[in-house]
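> Got a predicted structure plus its sequence, pasted below:
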Amino acid sequence: MVLDQDGSVFLLRSDNVEVGVHWTSPGGGIEPGESPVDGARRELWEETGWTDLVPGPLLCTWEHDFTWHGIPVRQHEHIFLTVGPRRGPLGDVSDVHATDGILGWRWWTAADLADERADAVWPPQLPALLAGVRAKGWPGDGSPGSLPPVEPVDLGYVPNGTGNSTDAARSTAAGQAREGTDV
């Protein structure tokens, strides 16, 4: 989860069958042998072209179901915080965006996240999570030593809001578990 100096958050606009069009942080699956932090750094680079940001403290963990290239997956996510300059993706990330169903990007202020007319954000608890870290002084002056500590939150399983829990359990039983990470 990348915050700028004003506390705005960088989100990607995505589309998938389970959630529909929604906004989420850069992230994805962890490769074999990769730690969640290393996966977060790699995914941030793949989806934004940013190589200068380092994942900071863990904001939250959560689980959700989705289909990845036709395979039902229950993904366990780790979302890390970091501070970076307000900018757009660097270089050509169009192939990755096409493969991952990424439709666009933007910076969201706290007011944008609180707007009831805004598109869905994922996880749905994101506005409250970010309000909590902003209340603790995030992003500070942006330097690693100035960042206030964050108490990670476990959101548990977050249903997609489409279908019912029986459908979600059935699709996961037929699929696989997967570790994921976001920054």
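Received it, and whenever you're ready, just let me know what you need.

> CA only for contacts and neighbour counts going forward, please
Will do.

> okay, which residue is most central for the protein?
Centroid-nearest residue in the chain: S25, 3.1 Å away (criterion: Cα atoms, centre = their mean).

> Check the secondary structure at the spatially closest residue to that one that is not a sequence neighbour for me.
In this structure, S25 finds its nearest non-sequential neighbour in L11, 4.7 Å apart by Cα to Cα, 6 or more residues apart in numbering. Here L11 is recorded as strand under DSSP: H, G, I helix; E, B strand; the rest coil.

> do the one 4 residues further on as well
In the three-state summary, D15 is assigned as strand, counting by three-state DSSP.

> Please list all residues in contact with it.
By Cα atoms under 8 Å, 6 or more residues apart in numbering, the residues touching D15 are 21-22, 101-103.

> What of D65?
18, 72-75, 159-160, 168, 172.

> Quick one: those residues as CSV, columns for distance to E34 and neighbour count too.
Formatted as CSV, the contacts of D65 follow (distance: Cα to Cα, whole Å; neighbours: other Cα atoms under 10 Å):
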residue, distance to E34, neighbour count
E18, 27, 16
P72, 22, 19
V73, 19, 22
R74, 18, 22
Q75, 15, 22
P159, 26, 18
N160, 27, 19
A168, 27, 20
T172, 23, 20
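
> quick check, distance from the single longest helix found in the chain to the centre of its chain.
Among the segments of the chain that qualify as a helix by DSSP state H, the longest is helix 36-48. Once both centres are worked out by Cα atoms, centre = their mean, to the nearest Å, helix 36-48 turns out to sit 11 Å from its chain's centre.

> for comparison:
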Amino acid sequence: MRAEAAADTYEGGLRKVARVVLLDPDDRILLLHGHEPDDPSDDWWFTPGGGVEGEETREEAALRELAEETGITEVELGPVLWRRMCSFPFAGRRWDQDEWYFLARTTQTATAATALTDLERRSVAGARWWTCQELTRAHETVYPTRLAELLRRLLDEGPPAGPVTLDTEIV
């Protein structure tokens, strides 16, 4: 959750979000490690991405967010895999989001956050590439819920014919 550039000024309402399911040549997925700004023990893993800004498209937002959060710019952006509505508390406010998850591939595996907002600097602890097997065995909280199962299906069957609507998540 890139509670991002717009995050510092987010005042509620439904937020349009673009996320990236980024896979490397070994089919590992990149996840960011986030936590509540004032409580690092309240943590989770999530896909890179964040809010659409101004007149940009969701595709443009996905690529911009990926570059800002990971430094990765050499990507091949694919189709929208999943769509999800979610609502969760973070940084003292409630976030209501309409998230689109884009498939992307890269050979660039080194990461370095290049343009985090103040809120992100206080709430993103790093990034890690995960195999599907590691994700399946993980005991950490991961969003979207069931990501290991979704990734396994993606790797076994390829992208769906059209975006799959995931269950709404309200935390």
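Nice, I can see it. What you see is a predicted model; the values in this text were computed from it and never measured.

> Fetch the TM-score of the aligned pair.
Scored against TM-score structural alignment, normalised by the length of structure 2, the superposed chains reach a TM-score of 0.75; 146 aligned residues with a Cα RMSD of 2.4 Å.

> How much space separates the aligned partner of the residue nearest to S25 of structure 1 in structure 2 from T131 of structure 2?
Mapped onto structure 2 by TM-score structural alignment, L11 of structure 1 lines up with L31. From L31 of structure 2 across to T131 of structure 2, the span is 11 Å (Cα to Cα, to the nearest Å).

> ok, those two, which is more surrounded?
L31 (22 against 18; other Cα atoms under 10 Å).

> what residues are up against the aligned partner of the residue nearest to the centre of structure 1 in structure 2?
Applying TM-score structural alignment, one finds that S25 of structure 1 aligns to T47 in structure 2. With contact set as Cα under 8 Å, 6+ apart, T47 of structure 2 has these partners: 1, 19-22, 30-32, 143.

> Any chance of a ChimeraX selection covering the buried ones in those?
The buried residues among these can be selected in ChimeraX (16 or more other Cα atoms under 10 Å) with this line:
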select :1,19,20,21,22,30,31,32
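
> list the contacts for the residue nearest to S25 of structure 1?
1, 23-26, 105-108.

> give me that answer again for 10 Å
Taking Cα atoms under 10 Å, 6 or more residues apart in numbering, we find L11 of structure 1 in contact with 1-3, 22-26, 104-108, 121-122, 183.

> Likewise for P40 of structure 2?
Applying Cα under 10 Å, 6+ apart, the residues contacting P40 of structure 2 are 34, 122-125.

> how near is it to V124 of structure 2?
Distance from P40 of structure 2 to V124 of structure 2, by Cα to Cα: 9 Å.

> Need the overlap of contacts for those two.
In contact with both P40 of structure 2 and V124: G34, using Cα under 10 Å, 6+ apart.

> Which stretches in structure 2 count as helices?
Using DSSP H, helices in structure 2 cover 58-70, 118-123, 132-137, 147-157.

> Burial-wise, tell me which of these comes out on top.
When the helices of structure 2 are scored by mean count of other Cα atoms under 10 Å, the highest mean neighbour count falls to helix 58-70 (a mean of 22).

> And that one against structure 1, how far off on average?
After superposition onto structure 1, helix 58-70 of structure 2 sits on average 0.6 Å from its aligned residues (mean Cα distance after the TM-score superposition for structure 1).

> Would you mind giving the residues in structure 1 matched to that helix?
Using TM-score structural alignment, helix 58-70 of structure 2 pairs with 36-48 in structure 1.

> what comes up buried for stretch 97-115 of structure 2?
97-106, 109, 111, 113, 115.

> And stretch 42-49 of structure 2, by the same measure?
In stretch 42-49 of structure 2, counting by 16+ other Cα under 10 Å, buried: 43-49.

> and which of the residues you listed is nearest to A62 of structure 2?
Comparing these against A62 of structure 2 with Cα to Cα places G49 closest, at 5.8 Å.

> For that closest one, list the residues it contacts.
1-4, 17-21, 32, 61-70, 99-102.

> same thing but 6 Å
2, 18-20, 62, 65 (Cα atoms under 6 Å, 6 or more residues apart in numbering).

> Could you report the neighbour count for S94 of structure 1?
Neighbours around S94 of structure 1, by other Cα under 10 Å: 14.
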